[in-house]
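> Could you look at this predicted model? Sequence included:
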Amino acid sequence: MKKEIQLQLTPQQAYDEVVFQQTVSKKLGVSLQDSKIQARQIKRSIDARGRQVKVNVTAEVFIDEQVPPMLDASKPYQNVSNAEQIIIVGAGPAGMFAALRAIELGVKPILIERGSDVRARRRDLAAINKDHIVNPESNYCFGEGGAGTYSDGKLYTRSKKRGDIRRIMEIFVAHGATEEILVDAHPHIGTNKLPKIVTELRESIIQAGGEVLFNTKVVDFILEDNEMKGVVTHDGEKILGLGVILATGHSARDIYHLLHQKKILIEAKPFALGVRIEHSQNLIDKIQYHCEVDRGPYLPASSYSLVHQSKFKGQQRGVFSFCMCPGGFIVPSATAPGELVVNGMSPSRRDSKFANSGIVVSVELEDLPQYAKHGPLAAMMFQAEVEKKAWISGGSTQTAPAQRMVDFVNRKQSQSLLDTSYQPGLKSVNMHEVLPDFISNRLADGFRAFGNKMKGYFTNESQLIGVESRTSSPVRIPRDKESFEHPIVKRLYPCAEGAGYAGGIVSAAMDGERCAERLIGEYLKK
């Protein structure tokens, strides 16, 4: 017999498997000795609103019957070696899932990645962390797996319109992720585990007859009669296909310049810019879990989500937390020499002593009148200018400008800085001199407001580290709402974060699948 039950449990009951089984048995009034009973959690979320933290669990209970696998983890893909091909530019989640979907639909994907494979990327990450050397082709943003592989690996998304979230999760599980990501309300793989999963995804593509080209940069498009026939790589090779899925991520500025140069329609797009804020994880746990010492052995490192509406010179803008990384690290995410960008990441155990989050301000195009001369590249040029200023402020290295939170709000340069997870190091500066006034004033307003919402959050035992500027693409590549095709250039399918249509691993993966479906459905010979 199988039944589904709803439970509200203590952290120990939810996260200690032996205690969980005993709790379910007791609730059902079934003795473990008298009957064969096995329970399995299928949904789990933490409720920390009260003084006592509870965990809401949906469980399947099997009595006197074998527990079936949660899913079929096999990975059967047909061979498409000799099939017609599509070109996918960018091997992040959008590109990889587009490639797998193309294989399912009987088409050969040619996946082109400017950076290195996921293993080789580690050398480039070590170089930027230790030696402050930025490889513009392989870094925290560029390379196999995309930005998400080495900057957190969170799988939570609110986007339910682009596709089947469960399907994406199951593909990850089939390629090595734990089944926990099917259960948790805010699933997370972790930067230490994602590289192996990304490698498995690539192997599935190759074994099915697809091609994956690393260290291959697209430098031109092949256009005929307003149709995208293919691409030209840095070594002059021309690659042709049914069409091109452009999944280059939000930091491929050269692609935006190329599109603009080729007079392919693109648009300036609002985005958000601010800083990373770093607290001790223990402080955030005390605030969120209402604990006096620590969160104990069962609860995961706590997170938070904050938003505030701030008015400056008559204009109201959102100030909000972005990509919060409990038990995580701040990493240098520049994609070219002469710029400084930070991001956050967490390992699967989320066991760092630090908690960090982007705290950013919405930037609308009307905030940037002096950049209007750049047309569709206006927001991108503003973004680049702030990143260069941050680089100079840090000493023209990857050392990041930083300031304690209360000092920042009081416009007082910090005499000393705290320990940090940011490996290249910090330099004490007045962050108001790094950030534009309409950003820094709203951030100060936001920090005061967040201190009222989370007692203890507004403290000089935390510090701002700048700048957090790659929150989303500052450029949109337009596409038709139904066909996903560029409105002017046929056979061009702008995809995911780099085109302004998705944010995060799961939504990008779903968008990649949909782009592959639309392209193949329209242009594969019937």
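Sure thing, it's come through. Please read these numbers as outputs of a predicted model, since none were measured by experiment.
> Every contact and neighbour count from this point should use C-alpha atoms.
Will do.
> Residue 517 should be in a helix, yeah?
Yes: checked against DSSP: H, G, I helix; E, B strand; the rest coil, residue 517 lies within a helix.
> can you tell me which residues contact it?
Counting by Cα atoms under 8 Å, 6 or more residues apart in numbering, residue 517 touches 101, 102, 105.
> Any chance of CSV for the residues you listed, columns neighbour count?
Below are those laid out as CSV (neighbours: other Cα atoms under 10 Å):
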residue, neighbour count
101, 24
102, 26
105, 17
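> ok, of those residues, which one's closest to residue 292?
Set against residue 292, the nearest of those by Cα to Cα is residue 101 (49.3 Å).
> which stretches of the stretch 401-526 of the chain form strands?
426-428, 463-468, 475-476, 492-494 (DSSP state E, counting those that start in this stretch).
> another structure for you, compare them:
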Amino acid sequence: MKKEFTLQLSPQEAYDPIIFQEVILKKAGLPVDSTDVVARQVKRSIDARGRNVKVNILAELFVKETPPAMLDHRPEYKNVGNEDPIIIVGAGPAGLFAALRAIELGVKPIVIERGKDVRSRRRDLAAINKDHVVNPDSNYCFGEGGAGTYSDGKLYTRSKKRGDIRRIMEIFVAHGATEEILVDAHPHIGTNKLPKLVEDLRESIRQFGGEVLFDTRVEDFILEGNEMKGVVTQHGDKITGIGVILATGHSARDIFYLLHKKEITIEAKPFALGVRIEHSQNLIDSIQYHCGLDRGPYLPASAYSLVHQTEFKKKQRGVFSFCMCPGGFIVPSATAPGELVVNGMSPSRRDGKFANSGIVASVELEDLPEYQKFGPLAAMEFQADIEKKAWLYGGKTQAAPAQRMVDFVEKRVSSNLLDTSYQPGLNSVEMRDVLPDFISERLAMAFKAFGQKMKGYYTNDSQLIGLESRTSSPVRIPRDRESFEHVQIKRLYPCGEGAGYAGGIVSAAMDGERCAERLIEAYVK
């Protein structure tokens, strides 16, 4: 017999498995020492709106019955090694899930990745952090798993119309993620666990006949009329197939230049620009959980989500938090020498002493009149120039320009900076010299407003660390809404974040699956 319960519990009752078992048995009117029952949580979310934090839970109790498996989706893969191939450029979540879906549909994927395999990438990440050396093909953005691999692994998405979120989650579980991601309202995997999961995804592709090529950068396209027949690598190798899924991520500027050079239609796209804000995690916990400086052993490190509408020179623009990383750290995410970009990530336990989040302001194309001469590359060229400027103000290394929050708002250079999770170091500057006026003025307005929404957030015990500029692609590669095929070039399927159609791991994975389905439906008999 199965029973369902909707519960509101204390953190201890929710997160201590023994106590949770006792609570649900009492709720069901059963003895707490019952042995022929299984209780499990199906959905879980934290409600911190009141003075006492509660955890909302949907639970199942099975009495004298074996519970069904948590996984409903069990894709059946068959060996496709002898089938005609499709080409997938990029081994991020969009590319990897496109490849797995192709195998499921009986087509061989050839995944081409400019960077290294996930473990070999680590040496290049160490070189950025310790020696300030950026490998343009292997870094925090490029390499197996894409920008999401060495990240928090956030799996929350609002893109419910793109595909089956549960399916994506279950494929992650089948490749090593814990079943907790099926339960938590805002699931995450963690930067320490993602590399092994990515390896397992790759091995599934290879096990069933797909190919994954590393250190292979696409430098040209093979076009016949208005049809994409394949790609040419930096080694001069020509790789052809039924069609090409372009899933190169939001930072592959060379691909955008190539598309433009080939007169393949692309469009300038709005994006967002700002900084990383770093507070102590204890401070954020005390604000969110009303708990002083100790949240206790049961509650996870707290997160926040903030947004504020600003007006500058009669233009309304939003300022919002982006990729908030509880208990995390800030990392250098440049993809070429001579530029500075930062990003945030967290380990699975989120047990670091700092909390960081991107705080960014919308950049619309009308904000960039002097860049219109670059046509569809206008926003990208602006983004690149700001990153070069940040590198100069950081001291021409991967040290990041930084400033305490109140000092920034009050327009004074910080006499000293706080401890930080950012390993390459910080350089105290006036961040208004780095950021354009229409960004810095909006950020200053927003920080004060955020301090009203979260008492204690606006403090000089936090600091701005710049530059957060890779929030999304500054270029869109337009495609047909129904077929997902490029509006001009047949057999070309722009995909994921780099094409402007996703905004995170799950949405990119779903987009990869849909692109594979549409390509195969259209061109595989």
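Yep, that arrived. Keep in mind the model is a prediction, meaning the values are calculated, not measured.
> TM-score of the superposition?
Once superposed, the chains reach a TM-score of 0.99 (TM-score structural alignment, normalised by the length of the second structure), with 525 aligned residues with a Cα RMSD of 0.9 Å.
> before we move on, back to that, out of the contacts of residue 517 of the first structure, list just those in helices.
Taking DSSP state H as the definition of helices, the contacts of residue 517 of the first structure contribute 101, 102.
> want to throw the contacts of residue 517 of the first structure into TSV with distance to residue 260 of the first structure?
Listed next are those as TSV, based on distance: Cα to Cα, whole Å:
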residue	distance to residue 260 of the first structure
101	30
102	28
105	32
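> what's the closest of the strands of the stretch 401-526 of the first structure to residue 300 of the first structure?
Closest of the strands of the stretch 401-526 of the first structure to residue 300 of the first structure is strand 463-468, at 23.1 Å (criterion: Cα to Cα).
> mean shift between that closest one and the second structure?
In the superposition with the second structure, the average deviation recorded for strand 463-468 of the first structure is 0.1 Å (mean Cα distance after the TM-score superposition for the first structure).
> contacting residues for the aligned partner of residue 165 of the first structure in the second structure?
For residue 165 of the first structure, the aligned residue in the second structure is residue 165 (criterion: TM-score structural alignment). Residue 165 of the second structure is in contact with 506, 510, counting by Cα under 8 Å, 6+ apart.
> can you redo the strands of the stretch 401-526 of the first structure as CSV with mean neighbour count?
Listed next are those as CSV, based on neighbours: other Cα under 10 Å:
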stretch, mean neighbour count
strand 426-428, 19
strand 463-468, 30
strand 475-476, 24
strand 492-494, 27
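> can I get the ones you listed in CSV with distance to residue 27 of the first structure?
Shown next, in CSV, are those (distance: least, Cα to Cα, whole Å):
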stretch, distance to residue 27 of the first structure
strand 426-428, 53
strand 463-468, 47
strand 475-476, 53
strand 492-494, 52
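> any idea what residue 256 of the second structure is structurally, helix, strand or coil?
helix.
> what's around it, how many residues?
With neighbours defined by other Cα atoms under 10 Å, the count for residue 256 of the second structure comes to 25.
> Likewise for residue 45 of the second structure?
Around residue 45 of the second structure there are 17 residues (other Cα under 10 Å).
> just checking, it touches residue 55?
Yes: applying Cα atoms under 8 Å as the test, residue 45 of the second structure and residue 55 come out as touching, 5.7 Å apart.
> how about the strands of the stretch 51-200 of the second structure, start to end?
In the stretch 51-200 of the second structure, the strands defined using DSSP E, counting those that start in this stretch lie at 54-63, 85-89, 108-112.
> For residue 250 of the second structure, find the nearest of those strands.
Going by Cα to Cα, the one of the strands of the stretch 51-200 of the second structure nearest residue 250 of the second structure is strand 85-89, 13.0 Å.
> whereabouts in the first structure does that closest one align?
Mapping strand 85-89 of the second structure onto the first structure (TM-score structural alignment) gives residues 85-89.
> chain center to that stretch, what's the gap?
23 Å (Cα atoms, centre = their mean, to the nearest Å).
> now do stretch 355-363 of the second structure
Centroid displacement of stretch 355-363 of the second structure relative to its chain, using Cα atoms, centre = their mean, is 14 Å.
> Mean deviation, it versus the first structure?
Comparison of stretch 355-363 of the second structure with the first structure after fitting gives an average deviation of 0.1 Å (mean Cα distance after the TM-score superposition for the first structure).
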